[in-house]
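Colleague: curious how this folds, go ahead:
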Amino acid sequence: MVKLSDLLEGKDSQERNIRIKHAFFSDVPVVIDGSIAQALIILANLTRSMGDKTDLFDEMAAKELFKSEHWHKGILATAPWVVTHYFKDPNSRASGCARWFPEHYGEDGQKHLGYSHNSNKVSKSHFLATEFFWHNRVTSLFEQFSNERGSPFIQKLITLGFPEKRVQPLQDACRGGMYNTLPDFVSPNSVVVSFPDGDGNYIAVTPLVEVGFQRWIHNLVRHTDIRCRPLFYAWPFQVSSFLATCGGKLYCLYYPPRLDKRDLSLESILDKWRSKKHVFNDRAIFRKGNLSFLLQLISQADC
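Modeller: Down below sits the predicted model:
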């Protein structure tokens, strides 16, 4: 497990930046114990555009962002949805941003439904959404700022120059994001769904998921129930280590399984799942809450 304190020892800023990006965008979160201020600086600088060559450990550059009202508004705009993937495809023109959370966010760290309005704004979400290990637990600034009991991250943020008057709006936005529900409209081509597999993990229909499930999903690309398209990411190492090993090329499952009009009845759907005729029943265990959620998605789909 990589420790942030070890990464900061490098003297070559370019090499250090690469190592830091790999660590913060890895599928194994970096450990930041004892380096809260440094983590805040890096997470702030990660919100800059891809072409910006600012040193990620540049404290003055981070402080400029903390004092910027424009930057603050951009961060607040990401709070309601907190993306954890690069939604450049299948549809970056989705009509809004939302994220549906489990009842107790943080216990399993999973996010179940989300979509992004504009992929150009995804970098802004790095500040709140990037996950890391702190005190032997995976967390994020989004979760820390939403904590009713306060957090040492807030005090460190103020010490680095973040205006105190902006702290409360930031905390309110994060707390509000915890209670997001299913949106009124989700573009059919932007749905991202995770199915519990009974082993504490999830099967996800999403461009980027846990490595084992991504491999499993790739085996479904020729299945008649699944629609997919090839994707290419120019900077795959910044998205996930698995994608980097693929050279940025993968298939994206971008839509729930095809259902005919006659299949939309509750009886028909239950029959498919009970008799294991549905592709996701291979690994998924459906409980009443999951079934209700999936039926809600199906009712919104434009079949």
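Colleague: alpha carbons only for contacts and neighbour counts from here, please
Modeller: OK.
Colleague: which ones are touching H278?
Modeller: K272 (CA atoms under 8 Å, 6 or more residues apart in numbering).
Colleague: if we go to 10 Å?
Modeller: If you count contacts by CA atoms under 10 Å, 6 or more residues apart in numbering, H278 has them with 225, 257, 269-272.
Colleague: again with V211
Modeller: When contacts are counted by CA under 10 Å, 6+ apart, V211 is found next to 27, 217, 240-243.
Colleague: now those residues in a markdown table, with secondary structure, distance to L157 and neighbour count?
Modeller: Written out in a markdown table, the entries for the contacts of V211 read as follows (DSSP: H, G, I helix; E, B strand; the rest coil; distance: CA to CA, whole Å; neighbours: other CA atoms under 10 Å):
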| residue | secondary structure | distance to L157 | neighbour count |
| --- | --- | --- | --- |
| D27 | coil | 26 | 16 |
| I217 | helix | 40 | 20 |
| S240 | coil | 27 | 23 |
| S241 | helix | 29 | 18 |
| F242 | helix | 32 | 20 |
| L243 | helix | 32 | 22 |
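Colleague: and the residues you listed, which is closest to L295?
Modeller: For the contacts of V211, the minimum distance to L295 (CA to CA) is 21.5 Å, reached by I217.
Colleague: what sits closest to the residue nearest the centre of the chain if chain neighbours are left out?
Modeller: The C-alpha lying nearest the average C-alpha coordinate of the chain belongs to T84 (CA atoms, centre = their mean; 1.1 Å). Spatial nearest neighbour of T84, excluding adjacent residues (CA to CA, 6 or more residues apart in numbering): A129 at 6.3 Å.
Colleague: let's compare: structure for the following, please.
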Amino acid sequence: MVIKHLSELLQIKELDERTEAIRRGFSSFTDSVDVTGCEKEALIILVNLTFPKKAVKDVLDKKHAKATLKDEYHLNECIKQVEWFHTHNLKYPDIRVSKQRLIAKPIVPQRQVLSSADCSPTLGWSNNSAKINLAKLFVCYFYWQGRLVCLANIFCGGIPKEWLSAFKALGVSAKSLNVISAQVQLRLPQSELPSYVDKYSTQVLMPYHDSYTSITPVVSHGLQVELQQAASRREGRYTHLNYNRPGAVSELVAGLGGKVRCLNYPPKISDNKSNFHESMLTRLEHGQSLFDQYALLRNEFPNALDKLVDNYTELAVKQRRQAKVASLKQVRHSLSAWLAPLIEGRKAVEENDVDIKAGLLNQDGIEWQLLNHPDSDWESLLPLLFSHLNFMLSNSNKTRKYAYHPDLMKPLKNQLLWILKQLSRGPAEVVDAKKLQRYLHLKNISVYDAQLLSNPYCFGLPSLTAVWGMMHNYQRKLNAMLGTTIRLTSFAWFIREFDYVKGTQLPEFAMQGRKESEFRRPGIIDKRNGDLVFDLVIHIDGYEDDLAKLDNSTTKLKACFLSRFAGGTMHGPSVNADYEWCKLYENEDLLYSILSRFPAYGKWVMPTKHSINSVRELTVLLENNASLCSVMAGYMLLEKPKARAGSIAPLHSYGEPVIGLASCDSAIDIRLQGQLNFYRRAFWFLEAKEQFLLMKRI
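Modeller: Alright, predicted model coming up:
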């Protein structure tokens, strides 16, 4: 990020262009300007920004600024707006929340999630939209002597001599400044949380000690600002949400014109869901290759190869290493997808599910060899397979330049060798099943109109806490029906289908108005919904007697199945389905033999070990790793839970939703990495502490 100095903007000669550049420089959704040495000019600009654009054509009008500072009524109105400064916006996204603000103490950062603890501490404003310009005097941020500050911060920390001189030049005495400083400090405490929960504020029940606490999610102004600034620098991929009354939401949303950007990293689920055995025979009959040629043509593969060829001279050593590792991982994913039809075809041939007629394949060709070669000797096929890979690369204009490239020969060969070694590996040693655990496999679960905006910053995967909440509710219903104390501790999640629902849903009718005397719909809030089909593998712990009851209660397992997930409607498969969709497993080997045959078009949503320390690091990771998705990963608590009026539970706390990372790995990747890796890596659990409630790798 390059910080511009105010003096650069002052040199623009054309009035309209200069004014527009200065207004953008002092807006919250773009990178702030440095005003060191230009304190007087900065003060003139801040004062003139308290008027609408039509009222002040030149924000450098010193005469107008001087007259404004002498207008006690106008100045007092600006000071009053400090009462509505916040660190977290209670009115986002529902503007009906009123007469409350939230100023939270800094929270402790957590390595694997991104929160306001990883951002510069900044204040936002939200109240009456008619007063929005008046707030700009004290809330617009700028760099001064290396620090990101606003005028309110300067007044609260003792007014430096440079700013004393600036105010004096505009006719404000030191005595008047002391009065203004005292009024600002009075209205801006170190922390302030509402004494009651507004009826329009969302509340979520989460575990706390041996009971539950209600959490109201609130968006962090600092994190939201840095995401908007990253979007303006074109770092990362974004979609936008529309707000019809942006001035009533916040100064930030008003500056954006009601178009708020959020990260756009949905899982990449293939639309090709044809029956594999039928498609394999059809391709052979038409003389087509069994290799998935499109895996080499998707942008992720050429992009990864480009990065391996590049010298990364513009990056630091750590960034070069991270970029290289990410590129090699993407190459491995793409090559696995390229080989996936043959890997599945080999299993089908071994189990006699597919009968390949004589003449359909050349018995000396690589495809026949891969389908029929002994498992123990797959590595011997490396030269033939590597030659075929380069041949296929040379057949496409998009990938021709990579064929036999001297900088790619070694990495491509090494990745192919790793895949062949994994395929040559024998089955894992059978480990005695743990008697006090079970795995519940829920297959082909359909959800309609699930919320894909998992938190205010992320669009794509439904919230991980929504999956955990559904699982925990399932546990409660099972224990109530069976009279047991079993625990559903963690889950692995496989998404088979993923589709967006176009348009915005109308809210339901309810009693509205100031006195709740009108039966009508509330205002529309832009949300994103989608339909998905997934499998869930749930790990279950419990006493031996309780697990024995569970083993004999398959019908009750289905009866307790829930109907809601992530705000959408959830269904099991049709009653006419010819497979068991709700099944218990005691043996991990047997379960893995089923899971390893999942279709190649789906994705496992896996935990990662990536640490995130800034928005910049997050966007770099997402851009370098095509399999990564941003996701709602839990809450950072802004206070210790306590009794609060309006809460749906005995205890209540305000919580900040955080951004985590999930890796969407294909079924082929999971198969290649093996059973032990799956049970170590694939399961999510909720870690509940005093300061946070986060979804993590078990």
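Colleague: one step back: just checking, the residue nearest to T84 of the first structure touches W81?
Modeller: Yes: counting by CA atoms under 10 Å, A129 of the first structure sits close enough to W81 to count as a contact (9.3 Å).
Colleague: the helix or strand hosting D499 of the second structure - contacts with which helices or strands?
Modeller: The secondary structure element spanning D499 of the second structure is strand 487-501 (assigned by DSSP states H and E). When contacts are defined as 3 or more CA pairs under 10 Å, 6 or more residues apart in numbering; DSSP states H and E, strand 487-501 of the second structure packs onto strand 437-451, helix 464-482, strand 529-541, strand 603-607, strand 652-666, helix 675-681, strand 684-688, strand 692-697.
Colleague: okay, those in a markdown table with mean neighbour count and distance to L6 of the second structure next?
Modeller: A markdown table is the format used below for those (neighbours: other CA atoms under 10 Å; distance: least, CA to CA, whole Å):
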| stretch | mean neighbour count | distance to L6 of the second structure |
| --- | --- | --- |
| strand 437-451 | 21 | 43 |
| helix 464-482 | 18 | 44 |
| strand 529-541 | 21 | 43 |
| strand 603-607 | 24 | 44 |
| strand 652-666 | 25 | 33 |
| helix 675-681 | 14 | 50 |
| strand 684-688 | 19 | 46 |
| strand 692-697 | 22 | 40 |
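Colleague: to L628 of the second structure, which of those lies closest?
Modeller: Of all these, the one in closest proximity to L628 of the second structure, counting by CA to CA, is strand 652-666 (4.5 Å).
Colleague: tell me the buried residues in the next helix or strand after the closest one?
Modeller: Per DSSP H and E, the first helix or strand lying C-terminal to strand 652-666 of the second structure is helix 667-673. When neighbours are counted by 16 or more other CA atoms under 10 Å, the buried residues of helix 667-673 of the second structure are found to be 667-672.
Colleague: now helix 667-673 of the second structure, how far from the centre of its chain.
Modeller: Taking the mean of its C-alpha atoms, helix 667-673 of the second structure sits 24 Å from the chain's own mean (CA atoms, centre = their mean, to the nearest Å).
Colleague: where along the stretch 51-200 of the second structure do the helices fall?
Modeller: Taking DSSP state H, counting those that start in this stretch, the helices of the stretch 51-200 of the second structure run over residues 62-70, 72-80, 136-139, 151-156, 161-169, 174-187.
Colleague: show me what the last one is packed against.
Modeller: Packed against helix 174-187 of the second structure by the contact rule (3+ CA pairs under 10 Å, 6+ apart) you find helix 72-80, helix 151-156, helix 161-169.
Colleague: now it and helix 72-80, what's the angle there?
Modeller: Using axes from the mean of the first three to the mean of the last three CA atoms, to 10 degrees, one finds that helix 174-187 of the second structure and helix 72-80 are set 40 degrees apart in direction.
Colleague: what lies in contact with helix 174-187 of the second structure?
Modeller: Taking CA under 10 Å, 6+ apart as the criterion, the residues outside helix 174-187 of the second structure that touch it are 75-76, 78-85, 138, 151-159, 164-165, 167-168.
Colleague: buried ones among those?
Modeller: When those are checked for burial by 16+ other CA under 10 Å, the buried set is 75, 78-85, 138, 151-153, 155-156, 159, 164-165, 167.
Colleague: who wins for proximity to M570 of the second structure among the helices of the stretch 51-200 of the second structure?
Modeller: Closest to M570 of the second structure of the helices of the stretch 51-200 of the second structure, according to CA to CA: helix 136-139, at 44.8 Å.
Colleague: what's the matching range in the first structure for the closest one?
Modeller: For helix 136-139 of the second structure, the aligned range in the first structure is residues 126-129, judged by TM-score structural alignment.
Colleague: enumerate every residue touching T216 of the second structure.
Modeller: Taking CA under 10 Å, 6+ apart as the test, what T216 of the second structure contacts is 90, 197-198, 201-205, 635, 637, 647, 652-657.
Colleague: grab the nearest non-local neighbour of P163 of the first structure.
Modeller: Going by CA to CA, 6+ apart, P163 of the first structure has K67 as its nearest residue, at 6.7 Å.
Colleague: average offset of the match of helix 136-139 of the second structure relative to the second structure?
Modeller: By mean CA distance after the TM-score superposition for the first structure, the fitted stretch 126-129 of the first structure averages 1.0 Å away from its aligned residues in the second structure.
Colleague: mind giving me JSON lines with the contacts of H278 of the first structure and columns for distance to L208 of the first structure?
Modeller: Output for these, formatted as JSON lines (distance: CA to CA, whole Å):
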{"residue": "D225", "distance to L208 of the first structure": "20"}
{"residue": "P257", "distance to L208 of the first structure": "18"}
{"residue": "I269", "distance to L208 of the first structure": "27"}
{"residue": "L270", "distance to L208 of the first structure": "29"}
{"residue": "D271", "distance to L208 of the first structure": "30"}
{"residue": "K272", "distance to L208 of the first structure": "27"}
